[in-house]
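A.B. asks: Quick one: sequence and predicted model below, then my questions.
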Amino acid sequence: MSKMIVPENYKAYLNLIETEVAIKMIKDTFERRLAEQLRLTRVSAPLFLLKNTGLNDNLSGNEKPVSFKSFELNHDDEIEIIHSLAKWKRDALHRYGFERHTGLYTDMNAIRKDEELDNIHSMYVDQWDWEMVISSEDRHLDYFKAIVSKIYNALLDVEFLMIRHYPQLGESILPDEIYFITSQELEDRYPDLTSKEREKAITKEQKAVCILQIGDRLNSGKKHDGRAPDYDDWALNGDILVYNTQLDDALEISSMGIRVDSKALKEQLEKADENDRLTLPYHQNVINNVLPLSIGGGIGQSRLCMFFLRKAHIGEVQASLWDEETMRLCAEHKIHLL
């Protein structure tokens, strides 16, 4: 059964051709602004990786990657379609030799076959993955917030541009500054709500929010959200959310964080009961300080386009596959899937 939500009296502000033109404008502009704000260089990225490298991101740990074998490569090791490039990027910073406060970004395309499809989730994932070299002196929350604010400035630039080109989109939604709150402060503020309900409440109030410190257990004994234990430092990470007016809900557009150092990696793998990962090449390179300290994240391309173009369904800004019920509902309510 489709989990799609149909907004009441929904009408797209742009037709199909206008939408495609606007998508390119958003992507070109934001990509350029992001690179300028963070001093990033665009690099090429893989679509698949060997499983035994430990470089593929296993997200919350429950999702299974699409995998296959090649007759030309090691028959004993599977090849996995990437989930994201969180670990690959840090390894790439080392191989490319980036200096402190410079880094890379890339177009990441992935397949997440276990994704539950709805208005904002698709099996096809497209995002900008970025990573930047930092030093031990940068591993604190104020530095993380400063980087979030730079990314937010790029979002403000794009919103201004889109409204100028397409005044029918209406007034701006984003405030001048993003609001920061930790996951524990959020639980304390809304103790009777679920984590997703808390996200909606705070984002509807503030319009743009960065929820900090995600992955560890809260005072309630529950986690705000799942995080893999081997890339973000759970004390130094966060999600950027904006208010989706069409769906009356929070829309997560970025997950990012200062990456684990040797100490945080060991502590978080212990908490997650995943110590067997310590023998993988990537993890050994973190423990032995081969890889640089870094900060990085992913920024959803289609979700950004949804937000800026006031779209109700992610299929309006990307070409993917949908169940028959979703396609029927979209056709009935003039939600034009690409």
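C.D. replies: Structure received.

A.B. asks: okay, CA-based contacts and neighbour counts for the rest of this
C.D. replies: OK.

A.B. asks: where does the closest residue in space to residue 45 that isn't next to it in sequence fall, helix, sheet strand or coil?
C.D. replies: In space, and not counting its chain neighbours, residue 45 is closest to residue 106: 6.3 Å by CA to CA, 6 or more residues apart in numbering. Classification of residue 106 by DSSP: H, G, I helix; E, B strand; the rest coil places it in strand.

A.B. asks: And residue 103, how far from residue 39?
C.D. replies: Separation of residue 103 from residue 39 (CA to CA, to the nearest Å): 7 Å.

A.B. asks: this is the other structure I want to compare:
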Amino acid sequence: MALIIPKHYNPRLSVRETQDAIKYIRDTFQKEFGKEMNLSRISAPLFVEKSSGLNDNLNGVERPVSFDVAWKPGETVEVVQSLAKWKRLALKRYKFEVGEGLYTNMNAIRRDEELDNLHSVYVDQWDWERVISEEERNEKTLRETVQNIFRIIKHMEHEVWYKYPQAVKKLPEDIFFIDSEELLQKYPNLSSKERENAICKEHGCVFIQRIGDKLSNGEPHDGRAPDYDDWDLNGDILFWFEPLNCALEISSMGIRVNEESLGRQLALSHKEERATLPYHKMLLEGKLPLTIGGGIGQSRLCMLLLDRVHIGEVQASIWPEEMREECEKHNIILL
């Protein structure tokens, strides 16, 4: 996706008013999110040891930012790309019970990201994870959790409207569920991103289920690491974003792998060597709790609720100077 410049763009809030709105949205959302989902706020690391197997490999091609530390020669330390696996270990360490969970602020660096309206080198999201029972490892639990998250986001629309009525975006009333294979059959001649755009434009907000495994066309809907989500019980929450004429992904989430699904997905992705890493060994030996979890983009939620057309309007990052200049010409002020 190249840089998109909407015609006659008006952000409606000044830069300082925008900063106030960002803080209000982040403070209010995490408080409501924690309460409604029964999640406790905990602290999280900015980096982990590579040998632990805790870092998220994303699609397997992104290069994590890494460095060494003086007190452990030969060890590589990596800035986290997400906390998908670390959270599950934390639930065990801190003795969370079934029905209880955690959330935290996750900050990451994506050095290989292609910069545009939606993508930045800097990633900020609420990472969350909750313990579930064996009986809850099913699609019903997944969908009920998605609907709860949608309701919380929808409630935030009203909260922001009270404080910034001139700037808030009107969100759809419901979320639509569709399986990735069903979506492929509906739009067989479109790419996966084009399919996302088409279904989101039709329904306003969509949860696309089952991401990571190959579909009938021989390709996955999107890349997903094999060692955190169960590919049969996961998905993405997307909103139709009219200013950019595209789908805006707000959350990636799912029920996490158990011993069986981890082994199967490592084999399917030819990553069997990960089974020897400390985290993966614990999981395969049944020493970690069963969980559901995901991430919710903080800056993207601010973009959505404030109807902003560039993620740089709601987060401080670095951008090519030519992008800054082009944006400023059209009233898009990058922080």
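C.D. replies: Sure thing, it's come through. Keep in mind it's a predicted model, so treat the numbers as computed, not measured.

A.B. asks: now what about the TM-score between them?
C.D. replies: After superposition, the two chains reach a TM-score (TM-score structural alignment, normalised by the length of the second structure) of 0.98; 335 aligned residues with a CA RMSD of 1.0 Å.

A.B. asks: tell me, how many neighbours does the equivalent of the residue nearest to residue 45 of the first structure over in the second structure end up with?
C.D. replies: Counting by TM-score structural alignment, residue 106 of the first structure corresponds to residue 104 in the second structure. Close neighbours of residue 104 of the second structure, defined as other CA atoms under 10 Å, add up to 22.

A.B. asks: Help me confirm that residue 104 of the second structure comes into contact with residue 46.
C.D. replies: No - contact status for residue 104 of the second structure versus residue 46: not in contact, 11.4 Å apart, counting by CA atoms under 8 Å.

A.B. asks: Can you tell me what residue 116 of the first structure aligns to in the second structure?
C.D. replies: Under TM-score structural alignment, residue 116 of the first structure pairs with residue 114 in the second structure.

A.B. asks: For that match, list the residues it contacts.
C.D. replies: Neighbouring residues of residue 114 of the second structure by CA atoms under 8 Å, 6 or more residues apart in numbering: residue 120.

A.B. asks: Just give me how far stretch 243-259 of the second structure sits from the chain centre.
C.D. replies: Remark: stretch 243-259 of the second structure is offset 6 Å from the chain centroid, using CA atoms, centre = their mean, to the nearest Å.

A.B. asks: List the buried residues for stretch 229-245 of the second structure?
C.D. replies: By 16 or more other CA atoms under 10 Å, the buried positions in stretch 229-245 of the second structure come out as 229-241, 244.

A.B. asks: What's the first helix or strand after the lengthiest helix in the second structure?
C.D. replies: Assignment by DSSP state H gives helix 139-163 as the longest helix of the second structure. Toward the C-terminal end, the helix or strand that comes next after helix 139-163 of the second structure (DSSP states H and E) is strand 176-179.

A.B. asks: Mind giving me the packing neighbours of that next one?
C.D. replies: On a contact count with 3 or more CA pairs under 8 Å, 6 or more residues apart in numbering; DSSP states H and E, strand 176-179 of the second structure meets strand 205-209.

A.B. asks: helices or strands up against the strand it packs on?
C.D. replies: By 3+ CA pairs under 8 Å, 6+ apart, strand 205-209 of the second structure packs against strand 176-179, strand 229-241.

A.B. asks: What residues in the first structure pair up with stretch 18-27 of the second structure?
C.D. replies: So stretch 18-27 of the second structure sits over residues 19-28 in the first structure, by TM-score structural alignment.

A.B. asks: again with stretch 153-163 of the second structure
C.D. replies: Using TM-score structural alignment, stretch 153-163 of the second structure lines up with residues 155-165 of the first structure.

A.B. asks: Give me the mean distance between that stretch and the second structure.
C.D. replies: Once fitted to the second structure, stretch 155-165 of the first structure is off its aligned match by 1.2 Å on average (mean CA distance after the TM-score superposition for the first structure).

A.B. asks: buried ones in that stretch?
C.D. replies: 155, 156, 158, 159, 161, 162, 163.

A.B. asks: Burial check on the residue nearest to the fourth one when sequence neighbours are not counted, number of neighbours?
C.D. replies: Across the structure, with CA to CA, 6+ apart as the measure, the residue nearest residue 159 of the first structure apart from its sequence neighbours is residue 308 (6.3 Å). Using other CA under 10 Å, residue 308 of the first structure has 22 other residues around it.

A.B. asks: Which parts of the second structure are strands?
C.D. replies: 39-41, 47-49, 66-67, 77-79, 101-109, 122-131, 176-179, 205-209, 229-241, 246-256, 291-297 (DSSP state E).

A.B. asks: can you give me the angle the last one makes with strand 101-109?
C.D. replies: The one in question is strand 291-297 of the second structure. Strand 291-297 of the second structure and strand 101-109 are oriented at 40 degrees to each other (axes from the mean of the first three to the mean of the last three CA atoms, to 10 degrees).

A.B. asks: now strand 291-297 of the second structure and strand 229-241, what's the angle there?
C.D. replies: For strand 291-297 of the second structure against strand 229-241, the angle by the same axes, to 10 degrees is 30 degrees.

A.B. asks: In the first structure, point out the residues matching strand 291-297 of the second structure.
C.D. replies: The alignment of strand 291-297 of the second structure onto the first structure (TM-score structural alignment) spans residues 294-300.
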